[in-house]
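In: the following block contains a protein sequence and its predicted model.
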Amino acid sequence: MTQRARLLVPVVLLLVAAVLLWLASRATWLEVVAFNDQSGEVVRSLTGSDWQPALVPLALGAVAAIAAVALVRGIGARVIGAVIALLGLAAVLLVLSGVGDIDTDRAHSVVTSSEGQARTDAGPGAEGSAAVPEWSQITEISTRAAGPAATGAGAFALLAAGVVVMLRPVRAVSRDDRYVTPAARRQDAATTVESDPDSGRDLWQDLDDGRDPTV
């Protein structure tokens, strides 16, 4: 794998992961139906950020990891790769906790919370604007697959990026890989002549042949 690929592959994977996790935070994960004797039946749509608040920090962490991958080299890059893989594992845990049997008590706590969209995201009189009192009963919970699916794909991208960085980190730039100015080349040539006078013959031969010995 070339140096360019060692940098480009994890950066692309991290960008994909960040976008997918952000989309998952905006997608609907649950439709919760609550009933109380005052407002009757109330339906709440819980987005990923409502049900899994860690999605947004994970997306931001993927973005921050892009800068770390671009700047850190060698052993430090392997450490960054391990951290990225841990973020991927955290995303996997979010997926596992978001599928299967849903915790009714937790859903009740979210929809009766005084903060966020779960309580009310509409103005007075608008459809679905009724608050959900704490004494409401959850009568139905339905899941949506888009959010968990996007989270799973984002987790896979994070894990893949972490593995690539750990196994194939970008190498530190050696002196031989850096750009050497013509003046530096001439200085090196002069130093070589001083240490090995016979090498000067090659320089004169290059000049006689019309070649630049510093190139």
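Out: Arrived safely, thanks for sending.
In: from here on, just use CA atoms for contacts and neighbour counts.
Out: Noted.
In: ok now do A146, which residues does it touch?
Out: Under the criterion of Cα atoms under 8 Å, 6 or more residues apart in numbering, the contact list for A146 reads 24, 27-29.
In: what is the nearest of those to I138?
Out: Using Cα to Cα, W29 is the member of the contacts of A146 that lies nearest I138, at 16.1 Å.
In: the closest one in helix, strand or coil?
Out: What DSSP: H, G, I helix; E, B strand; the rest coil gives for W29 is strand.
In: if I look at it, how far off is T151?
Out: In this view, W29 and T151 are 11 Å apart by Cα to Cα, to the nearest Å.
In: check G200 too.
Out: 66 Å.
In: just L159 next, same as before
Out: According to Cα to Cα, L159 stands 12 Å off from T151.
In: ranges for the helices of the protein?
Out: Assigned by DSSP state H, the chain shows helices spanning 3-26, 48-51, 55-71, 74-98, 104-111, 146-167, 182-195, 199-208.
In: next one for the comparison:
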Amino acid sequence: MKRNRTGALLTAIAGAAMWAFSRMSWISAEYNDDLSGTGQAFITGAEWSTEITAVAVLLIAGGVAAFALRKVGRRVVGAICALAAAGAAVPAGLLLARGADHERIQAILTAGAEEAATDTSSSTIANWAEITGADVAALGPVLTLLGCVLGLVGGVYLALKPGDDAPRQHKYEKEAVRKETIRSDLKEEPDSGRVMWDALDADIDPTAEGDFQSPRPTS
């Protein structure tokens, strides 16, 4: 069970880390608005790559579910989490390698321009504003990549070493154990009315088990 817990914990921790790091500011963009002049806006990791949030939730849910699932289920969950974590690493990796595309920055910042008209705290900009520069804050993407790696390791570990299931007797095994216990009781307490009724309930002929005696009537 330790292996199962290790993989599940790594996966859940990775999801929580990715969720937190995706809330950090990844990009600071400078823009020029003909009406309001120049300004600066910020884009978080969740805004730049919406799939990161979805993967983070998936990893957390997968890690929690692994504690309740059987061995095969843990393998499946581990494989899914590993693939999802690997896929979530792509946007952060590309951002660090290629930088931020100005057209995409403008699309993100102008996406809610109309709704943001009365929201002075929003980072959205006017549709006609021009992006003049962009800087990538590497800390957020790097930490998110580390979270993805942790999720990948946790998922693979869970898939390859899901641990053993807790013993769970099959119903036929339980029935066999129950009958054996009743037979033993018949030998030890052949005159017990309770044991006789237990035997009849379990389809055991009490007269064929040991030295059976009819239960003595009570006065």
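Out: Cool, got the structure. Please read these numbers as outputs of a predicted model, since none were measured by experiment.
In: ok, back up a step: neighbour count: W29 and T151 of structure 1, which is higher?
Out: Neighbours were tallied for W29 of structure 1 and for T151 using other Cα atoms under 10 Å; the higher tally belongs to T151 (29 against 25).
In: so what does that one match up with in structure 2?
Out: T151 of structure 1 maps onto T144 of structure 2 when the alignment is built from TM-score structural alignment.
In: show me the contacts for its match.
Out: Counting by Cα under 8 Å, 6+ apart, T144 of structure 2 makes contact with 17-18, 21-22, 89, 92.
In: same check, this time on A67 of structure 1
Out: Residues near A67 of structure 1 by Cα under 8 Å, 6+ apart: none.
In: and for the one 3 residues further on?
Out: For A70 of structure 1, the contact set (Cα under 8 Å, 6+ apart) comprises 7, 11.
In: counterpart of it in structure 2?
Out: Across the two structures, A70 of structure 1 finds its equivalent in F67 of structure 2, going by TM-score structural alignment.
In: next: T139 of structure 1.
Out: Structural correspondence for T139 of structure 1 with respect to structure 2 (TM-score structural alignment): T132.
In: OK, contacts around the spatially closest residue to that match that is not a sequence neighbour?
Out: Distance criterion Cα to Cα, 6 or more residues apart in numbering; nearest residue to T132 of structure 2, sequence neighbours excluded, is Y31 at 5.1 Å. By Cα under 8 Å, 6+ apart, the residues touching Y31 of structure 2 are 38-41, 129-133.
In: what do we get in structure 1 for Y31 of structure 2?
Out: Using TM-score structural alignment, the partner of Y31 of structure 2 in structure 1 is A34.
In: could you report the neighbour count for the match of T139 of structure 1?
Out: Taking other Cα under 10 Å as the neighbour definition, T132 of structure 2 ends up with a count of 13.
In: distance from stretch 55-65 of structure 1 to structure 2 after superposition?
Out: Once superposed with structure 2, the aligned residues differ from stretch 55-65 of structure 1 by a mean of 1.2 Å; criterion: mean Cα distance after the TM-score superposition for structure 1.
In: can you point out the buried residues in that stretch?
Out: 55-56, 58-59, 61-63, 65 (16 or more other Cα atoms under 10 Å).
In: again with stretch 5-14 of structure 1
Out: Neighbour counts using 16+ other Cα under 10 Å place 6-7, 10-11, 13-14 of stretch 5-14 of structure 1 among the buried residues.
In: any chance of the residues you listed in CSV, plus distance to S113 of structure 1?
Out: Written out in CSV, the entries for the buried residues of stretch 5-14 of structure 1 read as follows (distance: Cα to Cα, whole Å):
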residue, distance to S113 of structure 1
R6, 46
L7, 44
P10, 39
V11, 38
L13, 36
L14, 33
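In: among the residues you listed, which two are most distant?
Out: Checking these against each other with Cα to Cα, the farthest-apart pair comes out as R6 and L14, at 12.9 Å.
In: how about the residue nearest the centre of structure 2: what's its closest non-neighbour residue?
Out: In structure 2, the C-alpha nearest the mean C-alpha coordinate belongs to G62, at 2.0 Å (Cα atoms, centre = their mean). Once flanking residues are discounted, G62 of structure 2 sits nearest to V77: 6.0 Å by Cα to Cα, 6+ apart.
In: which position in structure 1 aligns with A8 of structure 2?
Out: Structural alignment places A8 of structure 2 opposite V11 in structure 1 (criterion: TM-score structural alignment).
In: cool, D164 of structure 2 as well?
Out: Taking TM-score structural alignment, the alignment pairs D164 of structure 2 with R171 from structure 1.
In: quick check: that match touching V72?
Out: No - between R171 of structure 1 and V72 there is no contact, the gap being 9.3 Å when judged by Cα atoms under 8 Å.
In: common neighbours of those two, please.
Out: Taking Cα under 8 Å, 6+ apart as the criterion, R171 of structure 1 and V72 do not both touch any residue.
In: tell me the spacing between the counterpart of P57 of structure 1 in structure 2 and S25 of structure 2.
Out: By TM-score structural alignment, P57 of structure 1 lines up with A54 in structure 2. When Cα to Cα is applied, the distance between A54 of structure 2 and S25 of structure 2 equals 18 Å.
In: ok, I131 of structure 2 next?
Out: With the distance defined as Cα to Cα, I131 of structure 2 ends up 17 Å from S25 of structure 2.
In: and for E51 of structure 2?
Out: Distance of E51 of structure 2 to S25 of structure 2, given as Cα to Cα: 16 Å.
In: the two: which has the busier surroundings?
Out: When neighbours are counted by other Cα under 10 Å, E51 of structure 2 and S25 differ, and S25 comes out ahead with 21 against 16.
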